[in-house]
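K.L.:
Predicted model follows, preceded by the sequence.
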Amino acid sequence: MKYRLIDLFCGAGGMTLGFVDPRFGGSFECVFGIDSDWAAIKTHERNFRSPALAADIEAWLDQSPQIPHVDVVIGGPPCQGFSLLNKNRLDDSRRELWEPFLRVVAASGARIFVMENVAELKSSPELKALVSRASEMGFETACEVLNAADYGAPQHRKRAILVGWKSATIPSPPFPPPPSHSDPALAGGTPWRTVRDAISDLPPPEGVEIRHSPPPMNLHFGRSPTDKSVQRYKSVPPGGNRFDLQKNARALTPDCWIRKTSGGTDLFGRLWWDRPSVTIRTEFFKPEKGRYLHPVQHRPITHREAARLMGFPDEFEFVGTKIDIAKQMGNAVPPQLAGALAKMVEEMLAV
């Protein structure tokens, strides 16, 4: 019989996928998911055929719902409250959404929980409060910052992973899970998967809209850049960034970038063929937001390329508008990382 799980703040289901799909390491059954993003919930339902609810988790809990009994609760409370990109993070209420997460853990009878968040969680005062509350519930905990590239995702994505287990019945985990991939500069081991591994087989994109065609081309569409934008793209060499744009085409460079002489080395940058990608965020289609230009073609990466760099298989179906889907991708957990955690959790439960 498969172990049962609930996925909180589930989004499109990258973490669910790693836990339920044996290709990534897991063989669990997802019995419930919840997220406030309606389109993400539709994506989750489309791919997992399990009950899912589009709702605010605190409002839902206030209704005293019937919470399924499960073995494990997984999920990633919204990370913007901890992110260094959020200048108002000290007053952000999203920093406290671990509290309803633990309420569901308690109500579900779960013996293990796995929480995912930005790396800044590990050094936050909220982690101490969270660990203290979990201890009162009978859970031991461990927290480490893991890189998704070390587990087979073609993307550098460092995330804090907090694991909690009922110490009375569950042994301490082999945490963090042993990496399956490593920096090719280090001797031995399987090298990191690269941008080339993930997207080099794709032809040039077609059109500018989602198409009702088989994958991968359904999400492999471009944009409608201005002539000025195209000239900017052409001015950035392989591996280059906004500083190369300024050097090669100063007249095309925004004044704010010329005035800013330090930092932002990924802005308007090209991905490297033979490295994992940078972290894919929700606006990957805007090269001014990061290193999101194709390695050699004069354009930003497409939604299909972003999905592959996130580790999603082509047959995974996304629901929503272009903006909806980009948000789902940028907020997801690479299923390869989730799969490694799933194997660890399954070993813990089997003892």
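P.N.:
Yes, it's here.
K.L.:
can we go C-alpha only for contacts and neighbour counts from here?
P.N.:
Fine.
K.L.:
for residue 319, helix, strand, or coil?
P.N.:
Secondary structure of residue 319, reduced to three states by DSSP: H, G, I helix; E, B strand; the rest coil: coil.
K.L.:
The closest residue in space to it that isn't next to it in sequence and residue 325, how far apart?
P.N.:
Ranked by CA to CA, 6 or more residues apart in numbering and with sequence neighbours excluded, the top spatial neighbour of residue 319 is residue 43, at 5.0 Å. Spatial separation of residue 43 from residue 325 under the definition CA to CA, to the nearest Å is 9 Å.
K.L.:
dump the residue contacts of residue 328.
P.N.:
The contact partners of residue 328, taken as CA atoms under 8 Å, 6 or more residues apart in numbering, are 11, 12, 40, 282.
K.L.:
With residue 97 instead?
P.N.:
Going by CA under 8 Å, 6+ apart, residue 97 touches 77, 78.
K.L.:
how about residue 161, what does it touch?
P.N.:
Contacts of residue 161 were listed using CA under 8 Å, 6+ apart, and they are 114, 115, 116, 117, 143, 144, 145, 146.
K.L.:
Could you rerun that using 10 Å?
P.N.:
Residues in contact with residue 161 (CA atoms under 10 Å, 6 or more residues apart in numbering) are 76, 114-119, 121-122, 142-146, 175-176, 341.
K.L.:
Inside helices: which ones of these?
P.N.:
Among these, the members falling in helices are residue 341 (criterion: DSSP state H).
K.L.:
From residue 101, how far out is the residue nearest to residue 319?
P.N.:
The gap separating residue 43 from residue 101 is 22 Å, by CA to CA.
K.L.:
Counting neighbours, which of the contacts of residue 328 end up buried?
P.N.:
Among these, the ones that count as buried by 16 or more other CA atoms under 10 Å are 11, 12, 40, 282.
K.L.:
any idea which of these is the one closest to residue 317?
P.N.:
Looking at those and their distance to residue 317, the nearest is residue 12, at 9.4 Å (CA to CA).
K.L.:
Please enumerate the shared neighbours of residue 43 and residue 325.
P.N.:
Taking CA under 10 Å, 6+ apart as the contact definition, residue 43 and residue 325 share the neighbouring residues 12, 317, 318, 319.
K.L.:
Tell me, how many residues neighbour the second one?
P.N.:
What that stands for is residue 317. A count of nearby residues for residue 317, using other CA atoms under 10 Å, gives 18.
K.L.:
okay, pairing it with this:
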Amino acid sequence: MRAVDLFAGAGGFSTGAKQAGCTVVWAANHWRAAVDIHAANHPETAHACQDLQQADWRDVPAHDILLASPACQGHTSARGKEKPHHDAQRSTAWAVVSALEYHRPPVAVAENVIEFLNWALFPAWRHAMEALGYSLAPHIIDSADHGVPQHRRRAFIVCSRSKNPLQLRLAPRAHIGADKIINFGSGKWSDIERPGRSAATLARVAAGRARFGERFLMPYYGSGSGLTGRCLSRPLGTVTTVDRWAVVDGPRMRMLTAAENRDAMGFPETYQLPAQHRQAVHMLGNAVCPPVARDVIAAVLETV
């Protein structure tokens, strides 16, 4: 099966597609740094760096399955206050319709945050897809159910040129704890009790110690695990585009390394990342978890 990957980013969809037995023939993203990382990890794939809303789909190779992860920032509640540029981000989903109108592959899979399904224009987007002959089957999937050491709930919309929507049968895999990805011998540690440490951080550390002892995780947020800490035997919470998760080890603490974020997303250990930590975390936080993509695409291939 030949696949193309729109909004390819760090390459999680492409990596999962390859693991499911597909050949990714073309991938595109508007961000040059992301395209370069994707190309480094997928050298056999043709690449384009462009705004996909301006793409000429005649330049894209024929394919059997289209994979797409339009911008999610305009949909997610994590974005904070609504801003004018969120309209532009939400509109990237129409590039999927445009690509499918030209190529009409048998199957497409679109991934986004769950809030995408509540987008004011989602009914119109769905109607446009159906007008092209596609039946849509949204699936809400938690990455932790697919062997990824992270809870990450996302919508995977399976679009098929079939009379009825494809309802996938996805067998759950055993959960993996965050302790499997933490390397206590790496990273830049600092003393918890140091001048300038915020009172909120110290309170989170104290709450975590009371529940879990000397080793645990905590996010830099003030709700949920941000108030209580998180046991290392559980999957990590959602990886975001900025440093979120800190690991506490006795009197010291640090943020997760880029490699640990990579492992929390389910990328192979050999997967190349940007040298700059902030850039690596940003790409990973925007990515699709490869094991989830693998399982979804494999289930699609078994069904069509």
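P.N.:
Sure, I can see it. Everything quoted here is computed from the prediction, not taken from an experiment.
K.L.:
Tell me how the two chains score on TM-score.
P.N.:
Aligned and superposed, the two chains score 0.85 in TM-score terms (TM-score structural alignment, normalised by the length of structure 2); 289 aligned residues with a CA RMSD of 2.9 Å.
K.L.:
follow-up on the earlier one: now the shared contacts of residue 43 and residue 325 of structure 1 in TSV, please, with extra columns for distance to residue 203 of structure 1.
P.N.:
Putting these into TSV (distance: CA to CA, whole Å) gives the following:
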residue	distance to residue 203 of structure 1
12	26
317	20
318	21
319	23
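K.L.:
And the residues you listed, which is closest to residue 350 of structure 1?
P.N.:
Nearest to residue 350 of structure 1, judged by CA to CA, of these is residue 12 at 28.2 Å.
K.L.:
what's the closest non-adjacent residue to the closest one?
P.N.:
Distances taken as CA to CA, 6+ apart put residue 40 closest to residue 12 of structure 1, at 4.6 Å, once the chain neighbours are dropped.
K.L.:
May I ask which helix or strand encompasses that neighbour?
P.N.:
According to DSSP states H and E, residue 40 of structure 1 maps onto helix 38-48.
K.L.:
looking at structure 2, where would I find the counterpart of the helix or strand just after that helix?
P.N.:
Moving toward the C-terminus from helix 38-48 of structure 1, the first helix or strand encountered (DSSP H and E) is strand 52-54. Across structure 2, the stretch matching strand 52-54 of structure 1 (TM-score structural alignment) is residues 47-49.
K.L.:
which residues touch the matching stretch?
P.N.:
Residues from elsewhere that reach stretch 47-49 of structure 2, judged by CA under 10 Å, 6+ apart: 4-8, 25-36, 38-39, 55, 59-60.
K.L.:
what's the mean gap between that stretch and the aligned bit of structure 1?
P.N.:
With the two structures superposed, stretch 47-49 of structure 2 lies on average 1.5 Å from its match in structure 1, counting by mean CA distance after the TM-score superposition for structure 1.
K.L.:
buried sites along that stretch?
P.N.:
Buried residues in stretch 47-49 of structure 2, defined by neighbour count with 16+ other CA under 10 Å: 47, 48, 49.
K.L.:
what do you get for stretch 95-114 of structure 1?
P.N.:
By neighbour count, with 16+ other CA under 10 Å as the criterion, the buried positions of stretch 95-114 of structure 1 are 95-102, 104-106, 108, 110-114.
K.L.:
which residues of the stretch 151-300 of structure 1 fall in strands?
P.N.:
With DSSP state E, counting those that start in this stretch as the criterion, the stretch 151-300 of structure 1 has strands at 158-166.
K.L.:
quick one, what contacts the residue mapped onto residue 29 of structure 2 from structure 1?
P.N.:
With the correspondence set by TM-score structural alignment, residue 29 of structure 2 lines up against residue 35 in structure 1. Applying CA under 10 Å, 6+ apart, we find residue 35 of structure 1 in contact with 7-12, 41, 44, 52-57, 75, 77-78.
K.L.:
for residue 142 of structure 1, same thing?
P.N.:
Residues 114, 131, 161, 162, 163, 164, 165, 172, 173, 175, 176 are the ones in contact with residue 142 of structure 1 under the rule CA under 10 Å, 6+ apart.
K.L.:
The second one contacts residue 124, correct?
P.N.:
No. Shown here, residue 131 of structure 1 and residue 124 do not form a contact pair, counting by CA atoms under 10 Å, at 11.4 Å.
K.L.:
out of the two, which sits in the busier spot?
P.N.:
In this comparison of residue 131 of structure 1 against residue 124, neighbours counted by other CA under 10 Å, the higher total goes to residue 131 at 18 against 12.
K.L.:
Look at that one and tell me its secondary structure.
P.N.:
Three-state secondary structure (criterion: three-state DSSP) places residue 131 of structure 1 in helix.
K.L.:
next one: residue 33 of structure 1
P.N.:
With three-state DSSP as the basis, residue 33 of structure 1 sits in strand.
K.L.:
Show the contacting residues for it.
P.N.:
Contacts of residue 33 of structure 1 were listed using CA under 10 Å, 6+ apart, and they are 5-13, 16, 41, 44-45, 48, 50-54, 73-75.
K.L.:
for residue 103 of structure 1, same thing?
P.N.:
With contacts taken as CA under 10 Å, 6+ apart, residue 103 of structure 1 has the following neighbours: 58, 61.
K.L.:
residue in structure 1 matching residue 134 of structure 2?
P.N.:
Match for residue 134 of structure 2 (TM-score structural alignment): residue 139.
K.L.:
roughly how far apart are residue 225 of structure 2 and residue 197 of structure 2?
P.N.:
The spacing between residue 225 of structure 2 and residue 197 of structure 2, counted by CA to CA, is 19 Å.
K.L.:
now swap in residue 270 of structure 2 and tell me
P.N.:
When distance is defined by CA to CA, residue 270 of structure 2 is 35 Å away from residue 197 of structure 2.
K.L.:
just residue 115 of structure 2 next, same as before
P.N.:
For residue 115 of structure 2, the distance to residue 197 of structure 2 under the criterion CA to CA works out to 35 Å.
K.L.:
and the alignment partner in structure 1 of residue 14 of structure 2, what does it touch?
P.N.:
If you follow residue 14 of structure 2 across to structure 1 using TM-score structural alignment, you land on residue 16. Residue 16 of structure 1 makes contact with 5-8, 10, 26, 28-30, 33, 44, 47-48, 74-75, 333, 335, 338-339, 342 under the criterion CA under 10 Å, 6+ apart.
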